[in-house]
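Trainee: my questions are about this predicted structure, shown below with the sequence.
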Amino acid sequence: MATTKRPNFLLIVADDLGFSDVGAFGGEIQTPNLDHLAYAPSGVRMTNFHTASMCSPTRSMLLSGTDNHIAGLGQMEFWGRGRDPPVPWSGRPGYEGYLNFRVAALPEILQDAGYYTCMSGKWHLGLTKERTPHARGFDRSFALLPGGSSHYAYEPKKPDGTPVFAHWASLYYEDDQRVETKDFPKDFYSSDHFSKKLVDFLSERETNASVKEKPFFAFLPFTAPHWPLQAPESNIQKYKGKYDDGPDVLRDRRLKRQIELGLLPADVEAHPVISSTKDWDEMSAEEKAWSAKTMEVFAGMVDRMDENIGKVINKIKETGEWDNTFVIFMSDNGAEGAIVEAIPMTGDVIKKSINKHYNNDYENLGNRDSFIWYGPQWAQASTAPSRMHKGYVTEGGIRCPAIIHYPGFAETPNGHITDSFTTVMDILPTILDLAGIELPGPNFRGRQVVPVKGKSWIPHLLRKSPRVHDEDHVTGWELFFHQAIRKGKWKAVFIPKPKGPEKWQLYNMDKDMGEIHDLAEEEPEILDELIKYWLAYVAEFGVFL
């Protein structure tokens, strides 16, 4: 590029978006803005991008460049907070339940380097004032602190005035001040408001001459399409009847489309669907209609999210800085296949509360006072060919869509597709590399911080390197005692009972994307080597088992 100005960054995160939910990744949902990024000559689709298996661990890795067991989210915050008796991992370093101060957060680094930093959306990395985005390097921020909430800020109360779902309360902060939902506009909808606030923050930069001189880092982490599935009726109506054939037909259609787009090999073998819910063919007509409607609402959420991404892009174009803006779009984990009422310890309470305080009649699905999810079969239509969905360290839980757009890259008609193995930990060093900023540490802002573990994508994106990580690179995953370790093409997985066989399984990921053919008995030496790497990973990152 001719300009010598440091690049701007727009980092967009979808919440529980499946691999094929975006049009450019094989989906039927209308996502023209994301598709335009992907198919632009300087667009890149990453088909081998990996996250953690759930949301806040991924976010801690994204903003720290290291493993979630180091960054403070070794376990989901809700499963450690306030338990009586305390959970065994409470008090352990790396299990604080918030983005800890052993890491230098990406916005802190960029802020110190002279960037204007702003965010709007889901935080999920701390619930107190001293752990807000404002406290971790954002000049301007509007944030939902917990992991989710009603997309319409609808909060039924108990007789004592407390929210029905206390841990899902609408806890919002703007900068360092609490914002009450009673002060929200009457037409509040999460995706709309998040994009509006980010546009406002970018507009503020335009009106301040000293700030306008700074490049910007804009972070837009949506809560969509995380349950409860809710969307404006105009978006839902676009998909009326589109899912009446059921999830298996959708799955086959998307797999075919992914092959046509060059995202999957023609001989790909998809993992069979695993579900404890009633099969489509066993459902009554009413049950099918209700299930299909949940998918229509989900599609409406993704559709609306894409509309709002377009608003932010248009704002950047209005400022004349689009050609100097590096865009990353990603999902934080695989599609959500959980049956919420089956969640251990809390599922029955959730179900009773929903029945009492919400209206889940067919005609009302997707409205502000509904509370629904779509279940494992629709989720696996999205994660195919991969095995399972969010919550699992199999590929369905951790292999996510990622799109990059930057005019400084080599151009390819209809964009470039890379299948190089990458992880969410790579994003921090990638951004710093492109910005010309050194990696932090070991002393940062008066505290000791850990090294960054990720690796910059820039040489690969510039076509100077055939891959990001070499064949000897090792990556580990663990959450809820589900374990995985990968070196090159080999991946070992341990899923405890009752979800799995409670033994190590071995897969050749080059030949078996679906993790179907367990080679543990055929390749014992490879499995033994990977287990040794697993033990080293546990020791290095302080994993509690």
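Mentor: Received the coordinates, thanks. Numbering: from 1, shown residues only.
Trainee: C-alpha only now, for contacts and for neighbours.
Mentor: OK.
Trainee: confirm residue 219 sits in a helix?
Mentor: No. Membership of residue 219 in a helix is not supported by DSSP: H, G, I helix; E, B strand; the rest coil, which gives strand.
Trainee: quick check: residue 479 touching residue 69?
Mentor: No. If you go by CA atoms under 8 Å, residue 479 and residue 69 don't touch, sitting 9.4 Å apart.
Trainee: now the common contact residues for those two.
Mentor: Contact criterion CA atoms under 8 Å, 6 or more residues apart in numbering; residues shared by residue 479 and residue 69: residue 75.
Trainee: which of those two has more residues huddled nearby?
Mentor: Shown here are residue 479 and residue 69; by other CA atoms under 10 Å, residue 69 has more neighbours (26 against 23).
Trainee: let me see the contact set for the more buried one.
Mentor: Contacts were defined as CA under 8 Å, 6+ apart; by that measure residue 69 touches 75, 94, 95, 541, 542, 543.
Trainee: for the residue most central in space within the chain, give me its contacts.
Mentor: Residue closest to the mean C-alpha point of the chain, counted by CA atoms, centre = their mean, is residue 332 at 1.1 Å. By CA under 8 Å, 6+ apart, the contact set of residue 332 is 13, 14, 15, 16, 17, 51, 52, 54, 55, 58, 59, 400.
Trainee: against residue 353, how distant is the residue nearest to residue 542 when sequence neighbours are not counted?
Mentor: Leaving out its chain neighbours, the residue that sits closest to residue 542 by CA to CA, 6 or more residues apart in numbering is residue 69, at 6.6 Å. Separation of residue 69 from residue 353 (CA to CA, to the nearest Å) stands at 33 Å.
Trainee: below is structure B, check it against A:
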Amino acid sequence: MKRILAIASLLVAAWQPAVAQKAATRPNIILIMADDLGYSDIGAYGSEIETPNLDRLAKEGLRLREFYNNSICAPTRASLLTGQYQHKAGVGFFNVNLGLPAYQGYLNNQSLTVAEVLKGAGYSTLMSGKWHVGDDSLYWPNQRGFDRFYGFIGGASNYYDIGKYPEKAAPVVLVKDNKKLNLEAGKYLTDEITSNAIGFLDDQAKTNKPFFLYLAYNAPHWPLQAPEETIKKYEGRYDIGWDSLRARRYARQQALGLIPAGQTISPRDSLVPEWDNLSYEDKQVWKRKMEVYAAMVDQMDQGIGKVLEKLKALKKDENTLVLFISDNGAQGGYTASGRRKPQRNSGPLGTAGSYGYQEQSWAYLSNTPLNNYKNNMHEGGISAPFIAWYPKAIQGGGIAKGTAHLIDLAPTFYELAGATYPKQYNGVTPHTLAGKSLVPVLLGKEPEVARGEPLFWERAGNRAVRKGKWKIVSTYPAYKWELYDLDTDRGETRDLAARYPDVVNELSADYFRWAEKTGVVDYEKIKPKGGFAIPGADRVVAANQ
């Protein structure tokens, strides 16, 4: 018996270093997502906005020309967190319940979060920022696999507490590990999201586990609010207007290799006025909008730099994968009848009491050179910058086509972490993962995802399918498909539907098979009557926004 115990002790002693070694070699993962950031809004994708930390990650890492999201906040986050199409995860429309399982407005139990799977594989799971996939406390981050959480639960938030202003508003309500708290007066929410993420990393460093950090900034989502010292950096930078700046961004994108030679640029938005035709007074208002917007992106980049500094201080930078994306394209908002209605204001644009929007004219710049905006399935609505940095494995300076999607992130993380996606979880059979691992693309072995099946989109009646070079798209309330060859016409300037009806029919049939399998229903049957409220947003959103 003593001999058996001795052998067992030796086996345990041998196994423990092996476990520790495995934990040390598995990568840490940081997933950073911006909110309403356009395709060209960072320096590495052509912008004049100062983003030195993201530019550094791009220079030392990999960029993708084509990375897709779900066109709007909550559906994007549902796919990001679960590796499922958003309807399969229960968030087919938004974080509101429309009465069907695919549209219940919060993550279902069959769609495991990345935090749940990685936690089961021995990772610490951390989140700081915007949640937006379940308002009830039963579905908050700590109940869906995250060890630590700081941030806000709903879809929008002020960046400052504004209780001292004449038009008194509710405090900025936040949550930290299931306990509600208010944002302190004078604090800027972007900075607080960064600070709490860094605090979580400090605490986590006391363990011997690898970590997963989901850093979900709400910048540069409205309201436009930023520290005045950062805004001042951009005074005068937007005096030449969106027309000239869009041409400059496009030229930079070509020089960087993001837009291949011969590719198209989307046509001019007829609802965006020519800058030179604006009055002097109008130009002053418009310039300030983009100065504040740029400052919000700049402040976010500063926060990312602080997180990178913390990684280096903890000596974890070489073995950490950092991914950066945006949840959708920049937000438009114009219609044939005019601009969006302004919201309340209790202070100058950019200050704590203001409630400005970027608006479509500047969003036209942000989405350079792509067509359309947030909540639309043309390229400007569903395309995001994508940067992957992993010093240990990714060769610096690369640009790949990619043609990747949010649903690909979960299988990528599981492959890198050596995590097994469970067949059973708390008595539930999880949905099969919908995406493909990006590891071959990240490591330079493949230029794009070898998917073997199309990509699909539907949200509020807007629909699209991407299959190889072909893309069909329709915009609610129309049901007519447009067809584009994205290999040569990513600007979506030439509708080829009449020339290639067989292609349209093939992709349309693919769409309806996917819709039936995924729980998608005709939007006319479920759309909210009279719009719906976004918590914390001080506004009601139309049903098709």
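Mentor: Alright, I've got the coordinates. Treat the numbers as computed from the prediction; the structure is a model and nothing was measured.
Trainee: what's the TM-score for these two chains?
Mentor: Between these two chains, after superposing, the TM-score reads 0.88 (TM-score structural alignment, normalised by the length of the first structure); 502 aligned residues with a CA RMSD of 2.3 Å.
Trainee: circling back: save the contacts of residue 332 of the first structure as a markdown table, and put in neighbour count too.
Mentor: Formatted as a markdown table, the entries for the contacts of residue 332 of the first structure read as follows, by neighbours: other CA atoms under 10 Å:
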| residue | neighbour count |
| --- | --- |
| 13 | 22 |
| 14 | 24 |
| 15 | 25 |
| 16 | 26 |
| 17 | 27 |
| 51 | 28 |
| 52 | 32 |
| 54 | 25 |
| 55 | 23 |
| 58 | 24 |
| 59 | 27 |
| 400 | 28 |
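Trainee: before we move on, what SS does the aligned partner of residue 387 of the second structure in the first structure have?
Mentor: Following TM-score structural alignment, the counterpart assigned to residue 387 of the second structure within the first structure is residue 403. Classification of residue 403 of the first structure using three-state DSSP returns strand.
Trainee: what's near enough to touch residue 403 of the first structure?
Mentor: For residue 403 of the first structure, the contacting residues are 34, 37, 38, 43, 44, 45, 46, 327, 328, 329, 330, by CA under 8 Å, 6+ apart.
Trainee: between those residues, which sits nearest residue 169 of the first structure?
Mentor: Here the nearest of the contacts of residue 403 of the first structure to residue 169 of the first structure, counting by CA to CA, is residue 330; it sits at 25.5 Å.
Trainee: surely that closest one and residue 398 touch.
Mentor: No. Using CA under 8 Å, residue 330 of the first structure makes no contact with residue 398, being 11.6 Å away.
Trainee: now the strands for the stretch 351-500 of the second structure?
Mentor: With DSSP state E, counting those that start in this stretch applied, the stretch 351-500 of the second structure shows strands at 387-389, 398-400, 404-405, 455-459, 462-467, 470-474, 482-485, listed in chain order.
Trainee: is it possible to get CSV of the ones you listed that adds distance to residue 251 of the second structure?
Mentor: As requested, those are exported to CSV (distance: least, CA to CA, whole Å):
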stretch, distance to residue 251 of the second structure
strand 387-389, 20
strand 398-400, 17
strand 404-405, 24
strand 455-459, 29
strand 462-467, 27
strand 470-474, 25
strand 482-485, 22
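Trainee: which residues of the stretch 1-150 of the second structure fall in helices?
Mentor: 2-25, 52-60, 73-82, 86-89, 114-120 (DSSP state H, counting those that start in this stretch).
Trainee: could you single out the most deeply buried of the ones you listed?
Mentor: Of all the helices of the stretch 1-150 of the second structure, helix 86-89 has the most neighbours on average by mean count of other CA atoms under 10 Å, namely a mean of 29.
Trainee: tally of neighbours for the closest residue to residue 314 of the second structure other than its chain neighbours?
Mentor: Counting by CA to CA, 6+ apart, residue 314 of the second structure lies nearest to residue 205, which is 7.4 Å off, once chain neighbours are set aside. Neighbourhood size, residue 205 of the second structure [other CA under 10 Å]: 15.
Trainee: does residue 205 of the second structure touch residue 315 like I think?
Mentor: No. Using CA under 8 Å, residue 205 of the second structure and residue 315 do not qualify as a contacting pair, with a distance of 10.0 Å.
Trainee: so which bits of stretch 433-441 of the second structure are buried?
Mentor: If you call a residue buried by 16 or more other CA atoms under 10 Å, then stretch 433-441 of the second structure has these buried ones: 433, 434, 435, 436, 437, 438, 439, 441.
Trainee: which of those fall within helices?
Mentor: When those are checked against helices using DSSP state H, the ones located there are 439, 441.
Trainee: the residue nearest to the centre of the first structure matches what in the second structure?
Mentor: In the superposition onto the second structure, residue 332 of the first structure corresponds to residue 327 when matched by TM-score structural alignment.
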